[in-house]
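Colleague: Return a 3D structure for these sequence lines:
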Amino acid sequence: MNKKYVLFAILPFALSACQSFPTHLKKNEAMIVETQSPDLLQTLSDYTWIYQSSEKLPPIVLDLDAQKRIFIKTGCNNLMGAWQFDGKQINTAPLAATQMLCPPEFMAQEHTAFQFFNQAQLNASINISNPVHPLLTLENKAGQKITFKGEIKPEAKYKSTGEVVFLEVSPNKKPCPTDNTQQCLQVKQVKYDKQGIQTQIDQSWQVLPVEIQGYQHNTKQSKIIRVKRFNTKPQTATPEYAYIYDMTIEEEVAPQK
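Modeller: Have a look, this model is predicted:
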């Protein structure tokens, strides 16, 4: 690729404007509950919660992280703010949102999510009869209920924070090293400095022996993507990695042969 600069997406970690809670939430009471209910709180933050309202729409994805930040992917704009748990309810501060135009049905879903989660008091219950995919049911003051299916976060699954890695992905696959009847991705590792300027790229392609979870490959495009890499066997001398797709940094149409 000819591009040497990359524009990183602005991540919603600076939430100082969204931290004020409504008066119904008393912080000291929430802290007491957190001390008394560590398992429930751990479950809330260990999973990503997914609600699919329609096959025609992207899912609503809810992330309640351990730093008490809430992130909501709506299929259009992303919502972000802060949350606390008082033992029965998830309470949210006023939400901020990215600003992007989307198809009307996507924006309608975003509006629904904003109305449900903004400065809300949500009764919360978790069904863990299926520990692989627990269910989180939230109910607002109007009696509207939404049930989310849990997907364990890789940080919880692999008990580590993971390493952020940038990979250039070739449009062409090669036979997998462990099973040549299967096709695997070819990748090069890319490095950037703090200003987002590309500083290094591997000279040769490497065949990745595992899939990049969440990544949709396109044989007509070359891409540079950001992934999180987790060592699944940290106790062994030879690491084995799992790769989780995060976002696409650059893409261009591959030359036709």
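Colleague: going forward, measure contacts and count neighbours with C-alpha atoms only.
Modeller: Fine.
Colleague: My guess is N78 contacts I72. True?
Modeller: Yes - N78 lies in contact with I72 (C-alpha atoms under 8 Å); the separation is 5.6 Å.
Colleague: next structured bit after the helix or strand containing S222?
Modeller: Taking DSSP states H and E as the criterion, S222 maps to strand 221-231. Next along the chain after strand 221-231, taking DSSP H and E as the criterion, comes strand 241-253.
Colleague: so what secondary structure elements neighbour that next one?
Modeller: The contact analysis (3 or more C-alpha pairs under 8 Å, 6 or more residues apart in numbering; DSSP states H and E) places strand 241-253 against strand 212-213, strand 221-231.
Colleague: Give me whichever of those is most buried.
Modeller: Per-residue neighbour counts averaged over each of the helices and strands packed on strand 241-253 give the maximum for strand 221-231, namely a mean of 20 (mean count of other C-alpha atoms under 10 Å).
Colleague: Next, the structure of the following sequence, for comparison with the previous one:
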Amino acid sequence: MYKIVAMILMPLAGLGCSTVQQHNDPSAINASDGKTIYLEVAAHTQLCPGMAQQFECLQVREVSYDQQGHKVIKNPEWHNFYNEIEGYTHRPSEQALLKLKMYEIAHPAADGSSVRYVFDQYVERKQSR
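Modeller: Just a heads-up that it's a prediction; the model follows:
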């Protein structure tokens, strides 16, 4: 019985790994195609619904800047961020505004994201209580 379950689950265990390999493949993106975006990341995370494996999602909201350079929060509601941000490590005690590069992936893996997010710099950081 255990051998049957293991034979069924083993091929599934590697599904999430293909995106990591894809991210390390420099041919997967064209650097000139990157778009700069700003995401505000909440200090708290939340369990991601509807995922085969349960994990915590970052809570984010998109930010832009107007003509005068003032921060504009497009939607004040936090939402689940299902992707990873390369080069960024979340700190549960900190809310942060991040400058990211977003790349479209030409040929994503069947189970992978079609977008790659890469940390550029912190714009703001504040300790959460």
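Colleague: Any idea what the TM-score comes out to?
Modeller: Scored by TM-score structural alignment, normalised by the length of the second structure, the superposition of the two chains gives a TM-score of 0.66; 101 aligned residues with a C-alpha RMSD of 2.6 Å.
Colleague: With distance to G150 of the first structure added, can I get the helices and strands packed on strand 241-253 of the first structure in a markdown table?
Modeller: Shown next, in a markdown table, are these (distance: least, C-alpha to C-alpha, whole Å):
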| stretch | distance to G150 of the first structure |
| --- | --- |
| strand 212-213 | 16 |
| strand 221-231 | 20 |
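Colleague: so which of those strands gets nearest Y192 of the first structure?
Modeller: Taking C-alpha to C-alpha, strand 221-231 is the member of those nearest to Y192 of the first structure, at 11.2 Å.
Colleague: Report the aligned residue range of the second structure for that closest one.
Modeller: Using TM-score structural alignment, strand 221-231 of the first structure corresponds to residues 94-104 of the second structure.
Colleague: Ok, stretch 109-117 of the first structure next?
Modeller: Going by TM-score structural alignment, stretch 109-117 of the first structure sits over no part of the second structure.
Colleague: Tell me how far that stretch lies from the chain's centre.
Modeller: Here the centre of stretch 109-117 of the first structure is set off from its chain's centre by 19 Å, with C-alpha atoms, centre = their mean, to the nearest Å.
Colleague: now do stretch 28-41 of the second structure
Modeller: Worked out by C-alpha atoms, centre = their mean, stretch 28-41 of the second structure lies 11 Å from the chain centre.
Colleague: what do you get for stretch 49-62 of the second structure?
Modeller: 9 Å.
Colleague: residues of it that come out buried?
Modeller: Buried residues in stretch 49-62 of the second structure, counted by 16 or more other C-alpha atoms under 10 Å: C57, L58, Q59, V60, R61, E62.
Colleague: ok, and T45 of the second structure, which helix or strand is that part of?
Modeller: strand 35-47.
Colleague: ah, wrong one, I meant V63 of the second structure
Modeller: Using DSSP H and E, V63 of the second structure sits in strand 56-65.
Colleague: count of residues packed around G214 of the first structure?
Modeller: Look at G214 of the first structure: counted by other C-alpha atoms under 10 Å, it has 12 neighbours.
Colleague: so what's it up against?
Modeller: Listed by C-alpha atoms under 8 Å, 6 or more residues apart in numbering, the contact set of G214 of the first structure reads I244, Y245, D246.
Colleague: What's the match for the first one in the second structure?
Modeller: Read it as I244 of the first structure. Per TM-score structural alignment, I244 of the first structure is aligned with V118.
Colleague: What of P175 of the first structure?
Modeller: Match for P175 of the first structure (TM-score structural alignment): L47.
Colleague: hang on, isn't that match packed against Q53?
Modeller: No - using C-alpha under 8 Å, L47 of the second structure is not in contact with Q53; the gap is 10.5 Å.
Colleague: now the helices for the first structure?
Modeller: Remark: helices assigned in the first structure by DSSP state H are 27-36, 38-46, 104-117, 154-158.
Colleague: Go through these and name the closest to E139 of the first structure.
Modeller: Closest to E139 of the first structure of these is helix 104-117 (C-alpha to C-alpha; 9.0 Å).
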